[in-house]
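K.L.:
Pasting the sequence and the predicted model now:
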Amino acid sequence: MKDFFSALLMVSIAFGMFTGPALAAQDGPITKQQQQKMINVAHRGASGHAPENTMPAFQKGVEMKADYIEIDVQMTKDGKLVIIHDATVNRTTNGTGAVKDLTLEELKQLDAGSWFSEKYAGEKIPTFEEVLDAFRGKTGILIELKLPERYPGIEEKVAEALIERNMHKPGNKKIVIQSFNHESIDKSKKLLPLLPHGVLLGDEWADVTDEQLAEFAAYADYFNPTLSIVTPELVDRVHAAGMKIYPYTSRSQEQAYELFSLDVDGIITDYPEHVYDHPGKKTIVNNTLDLL
């Protein structure tokens, strides 16, 4: 028995080392009610199961009952809006070059699926409009303006596409726009004042002040940080500023459990099933592995 508890302690210590110091856990198991109210955002679609930012990834997110699919919007050389994450096509297609230097016709000739699996060979980079038309009314869409500083006028083009489809009204709040470029979000909010907007934040915002939170809250409804800087105190302060918080990007069941325990409003994840999977076998309690 002593050996068993020694081994359990070792596992607990090791696990605590790898989950990172910022995340802390609740004092009991995650309830089914907590899971049901948690907003589940499929990051670049269900990108743990299909090639990111492609129609199959978005469809998989819908099939897995995610509340939102998250998409990355950039602009082509000829001014068309396309869905791709990186500034270049090198990683996720069989082509090379910067998105901004390629026309839509050139991008549509690329294979955006084979890098993930031969099952998805021939998948194309979708346009923003194609995604809107395919998934509006089926799921929420969290729109990230990716690198807007490279694409003058991208905020107006996104607004035009949404207004054309009558998707610029608050309704059920199923359209949210976010970006790491906070000036771009301020601009987008002015163009689409009825839609919720969010700011994305990296590690450098770990010490965000209350004054900065108040400045964000003047035009943003969401404060969406990297999960590595999320603490109970940060969540409380974001809520006190009147914003919601959707940390990114959960890629393990354990990370999802810990985010649950921090009382965040939503989880941006490559694996939507982690948010819905009931933790009947294990949960994280005070950075230790609690076997149930």
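P.N.:
Looks like it came in fine. Keep in mind that this is a model prediction, so the values were computed, not measured.
K.L.:
From here on, just use CA atoms for contacts and neighbour counts.
P.N.:
Fine.
K.L.:
Now do the contacts for Phe223.
P.N.:
Each residue near Phe223 by CA atoms under 8 Å, 6 or more residues apart in numbering is listed here: Gly198, Val199, Leu200, Leu201, Phe216, Val238, Met243, Lys244, Ile245, Tyr246.
K.L.:
In a strand, the first one, correct?
P.N.:
Yes: using DSSP: H, G, I helix; E, B strand; the rest coil, the assignment for Gly198 is a strand.
K.L.:
and it, how many neighbours?
P.N.:
For Gly198, the neighbour count with other CA atoms under 10 Å is 29.
K.L.:
do you know how far it is from Ile141?
P.N.:
Per CA to CA, to the nearest Å, Gly198 is found 13 Å from Ile141.
K.L.:
next one: the fifth one
P.N.:
Taking CA to CA as the measure, Phe216 and Ile141 are separated by 21 Å.
K.L.:
So the two - more neighbours on which side?
P.N.:
Ile141 (25 against 22).
K.L.:
That one contacts Met167, correct?
P.N.:
No: look at Ile141 against Met167 with CA atoms under 8 Å: they stay out of range, at 10.6 Å.
K.L.:
adding another structure so you can compare the two:
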Amino acid sequence: MTLPSPPSRGSRGSLADAVQDRVSDALTVDALRASHARLGRTVDDLPTPFYIAHRGGSLMVPEGTMEGYRVAAAMKAQALEADVQLLTDGTVGVMHDATVDRTTTSTGNVADHSAVSFGQLNIDASTYLGGGWPDNLRPAMVDAWLREFGNRIVLIPEAKGAGSVGPLCDLLDAHRIHPDRVIVQSFSAADCAVAAARGYLACFIGSTSVATATAIGAAWIAPHHTQITAGFVTEAHAAGLKVAAWTVNRRYRRDPLVAAGVDAIFSDDPAYLQDDTLLRTTDPFRSQAWIPDCKPMARPAAIGASSTRTGRGAGTRPAPASTSPCTATCDRRIRQASPWTSTCGSTVAAAGTPPGGPPCSSPPRLPVR
């Protein structure tokens, strides 16, 4: 596989351009429709396990946008997931959070928006994915999402907000989405029961209760990946349920789940999980394009000073001029000119072991972008 050249620093939109160069004509709606129609994907057609692009693959693309879903589909995502929220006018939009604060330049509750105002929100992609993505993107409406991808790729909509499952099923009916090409998921047993009664495959998320899942007519059960064992998978399969794990972004977490026999895996970075050959030996950090677990942090006051945060992806890095520090967990290794410290305290660099800690013991393995 030929790797795209890293985008140049300061070129806004350059990462998106690089991705679009990779997928070229596949990004057009007509090409996507023709391609997916030829594939004729159904849930049963997919491999075991198959990988679900969670929110479209939110570590790769701006989540919940048509542009993001198009890139994910063109990169051969096996299934697309979307969070469905009910709006004030009875329509349904795609957004994960109950508020618009995290992913847009606005604030407030999703449920307070109509289709018109929701469609005017500005997705703040450059903040959480880096300056390579433009900010003039809008959140998707479920109607448009189904129109473009329905029956062409397996869709996994989640009835996220209260009252959203009915309108979601109405749209599935209106677009004539075949029941073997969609799985309706929810943390609510009642919503899963509604979807199953409407004739759609239902997935009960966040539970390990096989008895409840079977009682509500669900076909799938999806606990958090830390709750899944080989024994649980055996129990679920014996009851006629398939098992999905959420949300997995690391290969070392994926491998035990595959060994346990799960049927599907939700991931924010499905391209990385589903293909072990996708490796990168360069880092687009200096181009201001973030990659998985390489989140922007406040720039230190002086060159050589460090900035620290706690939690997932926490770490420190000496700040080179005109760049922002980034972090990553220690199961990945980035080769670059300046060393930085990962969560485990290991140092990664182009060569040698600069001051700050021992070299990371994990082999270099970073996904192609």
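P.N.:
Received it, and whenever you're ready, just let me know what you need. This structure is a prediction, so every number in the text was calculated from the model and none was measured.
K.L.:
hang on, the earlier thing: tell me, what's touching Ile141 and Met167 of structure 1 both at once?
P.N.:
By CA under 8 Å, 6+ apart, the residues touching both Ile141 of structure 1 and Met167 are Ile175.
K.L.:
Quick check, Asp78 of structure 1 in contact with Leu104.
P.N.:
Yes: counting by CA under 8 Å, Leu104 is a contact partner of Asp78 of structure 1 at 6.9 Å.
K.L.:
between the two, who's got more neighbours?
P.N.:
Taking other CA under 10 Å, Asp78 of structure 1 and Leu104 do not tie; Leu104 has more neighbours (21 against 12).
K.L.:
which position in structure 1 aligns with Val184 of structure 2?
P.N.:
For Val184 of structure 2, the aligned position in structure 1 is Ile177, judged by TM-score structural alignment.
K.L.:
does that match sit in a helix, a strand or a coil?
P.N.:
strand.
K.L.:
just to revisit the earlier point, joint contacts of Gly198 and Ile141 of structure 1?
P.N.:
With CA under 8 Å, 6+ apart, Gly198 of structure 1 and Ile141 have common neighbours Val176.
K.L.:
for stretch 189-203 of structure 2, which positions count as buried?
P.N.:
Ala189, Asp191, Cys192, Ala193, Val194, Ala195, Ala196, Arg198, Tyr200, Leu201, Ala202, Cys203 (16 or more other CA atoms under 10 Å).
K.L.:
close enough to count as contact, Gly95 of structure 1 and Leu110?
P.N.:
Yes: here Gly95 of structure 1 reaches Leu110: they are 6.2 Å apart, a contact under CA under 8 Å.
K.L.:
Which residue ranges of the stretch 51-200 of structure 1 form strands?
P.N.:
In the stretch 51-200 of structure 1, the segments counted as strands under DSSP state E, counting those that start in this stretch are 68-75, 81-83, 140-145, 175-179, 197-201.
K.L.:
Mean neighbour count, those strands: which tops it?
P.N.:
Most buried of those by mean neighbour count (mean count of other CA atoms under 10 Å) is strand 68-75; its value is a mean of 26.
K.L.:
Relative to structure 2, which residues correspond to it?
P.N.:
Taking TM-score structural alignment as the measure, structure 2 aligns residues 79-86 with strand 68-75 of structure 1.
K.L.:
just how off-centre is the matching stretch within its chain?
P.N.:
Put simply, stretch 79-86 of structure 2 sits 11 Å off its chain's centre (CA atoms, centre = their mean, to the nearest Å).
K.L.:
can you check stretch 158-175 of structure 2 too?
P.N.:
21 Å.
K.L.:
What of stretch 95-112 of structure 2?
P.N.:
18 Å.
K.L.:
mind checking what Leu104 of structure 1 lines up with in structure 2?
P.N.:
Under TM-score structural alignment, Leu104 of structure 1 pairs with Ala115 in structure 2.
K.L.:
gap between that match and Gln274 of structure 2?
P.N.:
Distance from Ala115 of structure 2 to Gln274 of structure 2, by CA to CA: 35 Å.
K.L.:
can you check Asn151 of structure 2 too?
P.N.:
According to CA to CA, Asn151 of structure 2 stands 22 Å off from Gln274 of structure 2.
K.L.:
So between the two, which is more surrounded?
P.N.:
The neighbour count for Asn151 of structure 2 versus Gln274, taken as other CA under 10 Å, is higher for Asn151 (23 against 19).
K.L.:
Trace that one over to structure 1, please.
P.N.:
Checking TM-score structural alignment: Asn151 of structure 2 goes with Gly137.
K.L.:
quick one, what contacts that match?
P.N.:
Applying CA under 8 Å, 6+ apart, no residues qualify as near Gly137 of structure 1.
K.L.:
same check, this time on Gly163 of structure 2
P.N.:
Leu86.
K.L.:
again with Thr88 of structure 1
P.N.:
Thr96, Gly97, Ala98, Val99.
K.L.:
what's the neighbour count on the first one?
P.N.:
Residues lying near Thr96 of structure 1 (other CA under 10 Å) number 13.
K.L.:
That one contacts Ala87, doesn't it?
P.N.:
No: assessed by CA under 8 Å, Thr96 of structure 1 is found out of contact with Ala87, at 10.7 Å.
K.L.:
Correct me if wrong: Lys242 of structure 2 contacts Pro223.
P.N.:
No: using CA under 8 Å, Lys242 of structure 2 is not in contact with Pro223; the gap is 11.3 Å.
K.L.:
circling back to that earlier point, so how far does the match of strand 68-75 of structure 1 sit from its counterpart in structure 1?
P.N.:
By mean CA distance after the TM-score superposition for structure 1, the fitted stretch 79-86 of structure 2 averages 0.5 Å away from its aligned residues in structure 1.
K.L.:
contacts for that stretch?
P.N.:
Outside stretch 79-86 of structure 2, the residues within contact range by CA under 8 Å, 6+ apart are 50-56, 64, 69, 72-73, 92-96, 110-111, 142, 153-164, 167-168.
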